[in-house]
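Trainee: Quick one, structure for this:
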Amino acid sequence: MIPESFSHVVLVTGYRSWNDEQSMRSAFNDAWRDWGAENVTRPVLISGHCPDGADAMAERLWRAAGFEIRTFAAAWSAHGKRAGFQRNQEMVDAAQVFREAGAQVLCTAFLGFCRKPGCPQRDQEQLMPHTPGHFSHGTIHCRSCARAAGIVTATVIHPSLPPF
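Mentor: Predicted structure coming up:
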C-alpha cells in the first residue's frame, strides 16, 4: 500500500449489532475537537466493511460527510474463522503506514457483549474487573492490536449495557 496524504485516520472496529448512531457521532466529534477541526484536512476511515453494525454505520456517516473510506473485508472463504483476526491486523498495519506518513491516527472501538450461544469464554472478564460476561471477540482483538501498535484508542461501550 502506498501511503496517501491523509491528515487524519479513524480506524473503526465494532460490534456487529451496533445500533447507537448518537454515540458513534459523539466519538467522531470528540476526535475532531481533540485534533482541532481546522487541522483535519483530509480524513479517511479504515473499516472492516461488515455489512451490519458499527462498520456499516461508520461507513454510512463518512460517506454522507463526503470523506474517504478504505475497506478491509475479511476473506472468510480463504481463511475460515481466523479471517476476522487477520483482517483486523491488516487494518492496524494500514493505520500504522498512514501514521508513519504523518497522519494522526485514532482507533474507535464500539463494544457490545458477546452474544454467541455456548461461547466457551462466556464467564471471562475482558475489559472491566467484576463485569459478568465478555465483549465481542473481533472488536476486542482489533482494539488490542491497535493498542499494542501504540495507536490511540477510544472505547465506546453500548449505552444499553450496565454502567461500569
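
Trainee: switch to C-alpha atoms for all contacts and neighbour counts from now on
Mentor: Noted.

Trainee: where along this protein do the helices fall?
Mentor: For the chain, applying DSSP state H gives helices covering 21-35, 53-65, 76-79, 83-100, 137-148.

Trainee: Nearest to Ile157, out of those helices?
Mentor: Taking C-alpha to C-alpha as the criterion, helix 21-35 is the member of the helices of the chain that comes nearest to Ile157, at 8.8 Å.

Trainee: can you pull the buried residues of that closest one?
Mentor: Met24, Ala27, Phe28, Ala31, Trp32 (16 or more other C-alpha atoms under 10 Å).

Trainee: how about this one, so we can line them up?
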Amino acid sequence: MIAEMIPESSSRVVLVTGSRSWNDAKSMRETFSDAWRGWGPKNVTRPVLLSGHCPKGADAMAELMWRDAGSEITILPADRSAHRGAAGFQRNQEMVGAAQVFREAGAQVLCTAFLNLCRKPGCPKRSQEQLMPDASGHFLHGTIHCRARARAAGIKTTNVSHWV
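Mentor: Model (predicted):
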C-alpha cells in the first residue's frame, strides 16, 4: 500500500515528526532551508514531505509550508479506530517505512524531529529519556519514537528543540 503512494522521480524527501504543540515556524523554516542548502537547490526535484497529518502543531505547520512552496505532501495519518492507543506509534513506523521506500527508489531522505518537552505530570518515562545536562525532563514520546525508528532505519535525522 505504501509503495503505491510514492510519487516517482522524487529526489529529496523530508519526514516530519513533532508535537501537536509545536509553534516555532521560524525554526521549522530554517531547518527546511538548511536541508535544501545542504542538498544543493539545483539537485532538489519533486521534493516530498511525509507527514502524519495532525491538524495542529508540527505536521500542520510543515504541510502549510510545503503547500505554499507548491511541493508534494504524502500524508500517513494515524488510524485510531484500528490501533487505538498505539495508533501514533504504528503511524510513525509506517512513515519510516515510506521513507525507506523513497530511499530505495534513489531519493535522499531526511527526518526532521521538532522536539518539545513532555509535560505529563508523573510521566513514568521521565527517567528514561534524558535531555542535555543543562535541561531537565524529557521529550514527547511520539516524536522520540519516530526519531528512534528513523535512526534505526539509517535515516539521517535533524533535531530541533525549544522549551515551551
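
Trainee: before we move on, the earlier item: just put the buried residues of helix 21-35 of structure 1 in TSV and tack on distance to Ala73 of structure 1.
Mentor: Output for the buried residues of helix 21-35 of structure 1, formatted as TSV (distance: C-alpha to C-alpha, whole Å):
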residue	distance to Ala73 of structure 1
Met24	21
Ala27	23
Phe28	22
Ala31	24
Trp32	26
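
Trainee: residues near the equivalent of Asn92 of structure 2 over in structure 1, how many?
Mentor: By TM-score structural alignment, Asn92 of structure 2 lines up with Asn88 in structure 1. By other C-alpha atoms under 10 Å, 27 other residues sit near Asn88 of structure 1.

Trainee: could you list every residue that touches the residue nearest to Asn88 of structure 1 when sequence neighbours are not counted?
Mentor: Once flanking residues are discounted, Asn88 of structure 1 sits nearest to Cys142: 5.1 Å by C-alpha to C-alpha, 6 or more residues apart in numbering. Contacts of Cys142 of structure 1 were listed using C-alpha atoms under 8 Å, 6 or more residues apart in numbering, and they are Thr13, Phe85, Asn88, Gln89, Val92.

Trainee: most neighbours, which of those?
Mentor: Thr13 (29 neighbours).

Trainee: That one touches Arg143, doesn't it?
Mentor: Yes - the pair Thr13 of structure 1 / Arg143 is scored as a contact, 7.3 Å apart, by C-alpha atoms under 8 Å.

Trainee: Give me the common contacts of those two.
Mentor: Cys107, Thr108, Ala109.

Trainee: Just give me the match in structure 2 for the last one.
Mentor: Right, the one you point to is Ala109 of structure 1. So, by TM-score structural alignment, Ala109 of structure 1 is matched to Ala113.

Trainee: do you know how far its match is from Met28 of structure 2?
Mentor: 10 Å (C-alpha to C-alpha, to the nearest Å).

Trainee: okay, and the common contacts of these two?
Mentor: Counting by C-alpha under 8 Å, 6+ apart, the residues touching both Ala113 of structure 2 and Met28 are Val160.
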